[in-house]
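# Pasting the sequence and the predicted model now:
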Amino acid sequence: MNRRDFLYGMSGALVGGARALPVEGAVTERPDARDSFMISNVSVFDSARGVLVPDQTVVIQDDVIAAVGTGVRDDSFDVTRIDGRGKYLLPGLIDAHVHLSHILYQSHMTGDEILPFFLAHGVTSVRSTGDNVPAQRLVQRHAERTPHTSPRVFMASFLIGGSPAHHPDVGWSLDKPEDVPEFVAHMAAWGVTTLKLYINVAPEVGRRVIEEGHRHGLMVAGHLTSYHPSDAIRDGIDSLEHIYTVADFIRRDPDDRHSVDLRSDAAKRLIDQIAESQVFVDPTLMVFWGTLFFVDDPQVIEHADNASMPRRLLDFWHLDNPRRLDSFSSGPIAVRRGTFQTYMELVGLLHRAGARVLVGTDAPEPQVPPGSSLHHEMEFLVQSGMSPAEVLSAATLVNARVLKADDRIGSVTPGKKADLVLLDANPLTDIRNTRRISHVFKDGAALLPAEILTAAPR
């Protein structure tokens, strides 16, 4: 796309917001959606320190966390009281890599239709990483109007590349550095948080996008092939998207995706550079598992997380659909499994070196269901060598930092937005317990996952 705003993914009829719900047995009547709450005797996850703090009292007033601690008096606030004994309170989860018109355009859906799936799974904020901007703004506006069925939406630019544009529904061709300032100013005026450099962007254009983006206070992400990540890091890029943006540059054979050599000098240099620069790395292991490597594997296609997805999305995901995007699912499955294990090992090496790892999914790519896929991604990150606490900190506070929103979200801190997830089991003993959601708090409303999903299409 070049100097034209094609409005793919336009929002249709808007769904209404869910009402706030009480925790079972805690209240005698249904509180209003903007009620105030006091959760007592709850274990709170401190995302800055990566620990659970027991026996805390958390007060929510309107859409803000008003108090957290052990000395909060019950008579200090007019609230609905919730007994949090045996429960665990997390900051709202953030998916750091989603699309809200791209992919959905192929499945004849609009971005507003998938928002309830995120929120019902405790994902209270999403970071777009490249979409049609006007369509995306309509999705964001819908989310703002329906806060009790939608996560917060942080927008990104079109996918910035050379000519021809990849993915004409969301791509934008920039071939000359001198064209960059006008484009970036245009994106800033739309209110995007992130500029997305894409596959065939010329290095000199990418460099100028980083420079202009930072001048406007924007973050710059890269899914890179023609622009070496080492050069992009030196130029000041903020995040590397997809683990193969790293892995593809440390192959023994440049033409063989499965020849990644983690023991090479090139690998060590790049890993060290990433860690020292503190650039964010967003592995998105889910898209390699669900879409690229194993899309022909029945265990992936028939995964239980896919069952609740809308029929139009499932039809698009089907391998026989001619509109479906290409995958890497060629060659023996044992080789592909080996490469996926190598990718997870690379994530572990980056983490141990001190890199800042994000938690993103690439939803709604095939077999990457919105919402539940973030929990699956966290499971993969634990398998890669991160502890459950480290993964939860990444999915909350670190993800908030890549959005420049850690002053508002990402931790259970007084003054921040009351975007929270209440669990029935300890996530630090088993990361899969993040799926055991009692309630989601969004903008201060207490919501049942099942009720949120009443706003979702089938």
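Thanks, I have the structure now. Residues are numbered from 1 along each chain as shown.

# hey, let's count contacts and neighbours off CA atoms from now on
Will do.

# Which secondary structure state does Leu119 sit in?
When classified by DSSP: H, G, I helix; E, B strand; the rest coil, Leu119 comes out as helix.

# structure B:
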Amino acid sequence: MNLKQPLFLVLCFLQFWIESCQNTKVSPTLMPTYVIRNVNIIPMTASKELINNATVIIQNRKIVAINEAIPNNATIIEGKGKWLLPGLIDMHVHNLADVNFSNNFPTKGATLFTNNQDFMSLYITNGVTTILELSARVEHFGQRNEIIKGNVIGPRVAMAFLIDGGEDSGNNANTPEEGRQTVRIAKAQGYEFIKVYSRLNQATFNAIVQEAQKQGMKVVGHIPNVFRGKLAEAFIPNFGLVAHAEEFSKQSKSFSFSDAQRFAQLAKENDTWLTPTLITMVRIAQQTHSLDSIKNSPLLKYVPPLMQSKWLFSNNYNRETDPKRIARIDSMVAFHQILVKAFKEAKVPIIAGTDAGVSGVIWGFSLHDEIALLVDAGLSPDEALTSATRLPAQWLGIEDKIGTVERGKMADLLLLDANPLDDIANTRKIAGVFVNGCWVNKKTLRQMLFEAQKHHKANQAKEESNWKNRKNF
């Protein structure tokens, strides 16, 4: 079989996707009715009440009932001894998509291609059913459409349009009017959020955030460098989410708890939430010491070969390291935990994101790392799970659709073999996943990863899989 038509499409799509889910836009009656029986539910609602030994009924992609009579002809999933919670949400990702690194010409298009199923499998096999792409481009719309059409099993994808200052290629704005117009263009093109970046000047930053509010678009991103020494001026209405704890550590010389408290108070007063991306700085710190954390990772085999090559042989975190930089980054890792404690104390909402795609931060898997780090930093398991379910859905404005296990919500669900409230590491003990109302069991999840690994291994030696050759295609 051709690698572009993976065995997975036979084993998985024919098993349940084409038969039960793909054709639902034509005839919703083709959707199977699923019943999860005898399951313990962690609804992730604000009340924090658990529902033990429950029956969950899923029809036409939605949860239609809890603890009601089981319909005839339902597909039964035994949930005895298992735990059901909403599908996880990663609020900071950078997805691979088809790209051209070389010189362009009319009609050329992409030259390096992503196997979308292999890539999206990393999310689904980890129970990640919604993501926020924070550097979205037109290729990501096509990628999302393939998921929506049912050609690829993948998460829901929200997309933010990145705007920076400076003169490099990209979406740059250096005056208020350029900033406002760039926001309008992003809105017209279908992007849902705006991401601000580090080199924006103050007037342009203000104009972007204000115009985004007019356009009904929330703003997420970096705190531009121009605000160093005058941080309070960055916190203006509609700057709704800081994308890294690092954005605050850049503002601190002492890495003190008092600094962390001051930052938390500024965020609280402006209703600005935080995505700490703790795992990002942990992985960067490891790489400044050596590349062993990547070389020895049992998960590296699931990473596309081009990225493996980049991480191992063109790794700037390792190549540009020195003792002073190592010491500062190690200090930042410690400070970020202090920062999370201060934000929790100030009751600033903290939501989980990973910056997946940064060297060593592997899509899907990294969200479990992030959740565990949030617990290490002082969040309870319940709070850490809330940061990856209900709160992200609320910030995205789709809390009526996902984020909790309730009647009427879309069936994006994670079934676990053990209780994550007892031990947050249990989020990795996945028995199965509901993806937009379709059940993917443990056997199929394992097959998805196996297929991705097999394809990557087959492509490892190809010239286009060498990062140094990327501009030759």
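Perfect, I can see it now. The model shown is predicted, which means the values in this text are computed figures rather than measured ones.

# Which strand or helix spans the equivalent of Gly432 of the second structure over in the first structure?
Here Gly432 of the second structure is matched to His439 in the first structure, going by TM-score structural alignment. In this assignment (DSSP states H and E), His439 of the first structure forms part of strand 437-442.

# again with Ala54 of the second structure
Element membership for Ala54 of the second structure, per DSSP H and E: strand 51-59.

# quick revisit: relative to the second structure, what is the average displacement of the strand holding His439 of the first structure?
For strand 437-442 of the first structure, the mean deviation from the second structure after alignment is 0.6 Å (mean CA distance after the TM-score superposition for the first structure).

# If we go by neighbour counts, what in that strand is buried?
Ile437, Ser438, His439, Val440, Phe441, Lys442 (16 or more other CA atoms under 10 Å).

# next structured bit after that strand?
Next along the chain after strand 437-442 of the first structure, taking DSSP H and E as the criterion, comes strand 445-447.

# Of all the residues in that next one, which ones are buried?
Ala445, Ala446, Leu447.

# Assess the claim that Val68 of the first structure and Gln61 are in contact.
No - using CA atoms under 8 Å, Val68 of the first structure is not in contact with Gln61, being 11.9 Å away.

# Contacts only, for the alignment partner in the second structure of Gly162 of the first structure.
When the second structure is aligned by TM-score structural alignment, the residue opposite Gly162 of the first structure is Gly165. Contacts for Gly165 of the second structure (CA atoms under 8 Å, 6 or more residues apart in numbering) come out as Asn172, Ala173, Asn174, Tyr197, Ser198, Arg199, Leu200, Asn201.

# residues touching the first one, list them.
Pointing back at Asn172 of the second structure there. With contact set as CA under 8 Å, 6+ apart, Asn172 of the second structure has these partners: Ile163, Asp164, Gly165, Gly166.

# Recalculate using a threshold of 6 Å.
Ile163, Asp164, Gly165 (CA atoms under 6 Å, 6 or more residues apart in numbering).

# For Lys268 of the second structure, give its distance to Phe235 of the second structure.
10 Å (CA to CA, to the nearest Å).

# same question, Ser252 of the second structure
Using CA to CA, Ser252 of the second structure is found at 17 Å from Phe235 of the second structure.

# helix, strand or coil for the nearest residue to Pro181 of the first structure once chain neighbours are set aside?
The shortest distance from Pro181 of the first structure to any residue other than its chain neighbours is 6.1 Å, reached at Glu212 (CA to CA, 6 or more residues apart in numbering). When classified by three-state DSSP, Glu212 of the first structure comes out as helix.

# number of nearby residues for Glu212 of the first structure?
19 (other CA atoms under 10 Å).

# try Leu112 of the second structure
Per other CA under 10 Å, the neighbour tally for Leu112 of the second structure reads 17.

# same deal with Asp430 of the first structure?
14.

# So what does it match up with in the second structure?
Looks like Asp430 of the first structure aligns to Asp423 there (TM-score structural alignment).

# how close does that match sit to Pro43 of the second structure?
Distance of Asp423 of the second structure to Pro43 of the second structure, given as CA to CA: 17 Å.

# now Glu233 of the second structure
Distance from Glu233 of the second structure to Pro43 of the second structure, by CA to CA: 39 Å.

# Looking at the two, which has the bigger crowd around it?
Taking neighbours as other CA under 10 Å, Glu233 of the second structure and Pro43 compare with Pro43 leading, 22 against 13.

# buried residues in stretch 196-212 of the first structure?
Buried-residue list, stretch 196-212 of the first structure, by 16+ other CA under 10 Å: 196-203, 205-212.

# And for stretch 287-298 of the second structure?
Buried residues in stretch 287-298 of the second structure, counted by 16+ other CA under 10 Å: Gln287, Thr288, His289, Leu291, Ile294.

# Kindly report the same for stretch 333-353 of the first structure.
Using 16+ other CA under 10 Å as the burial criterion, the residues of stretch 333-353 of the first structure that qualify are 336, 339-340, 342-351, 353.
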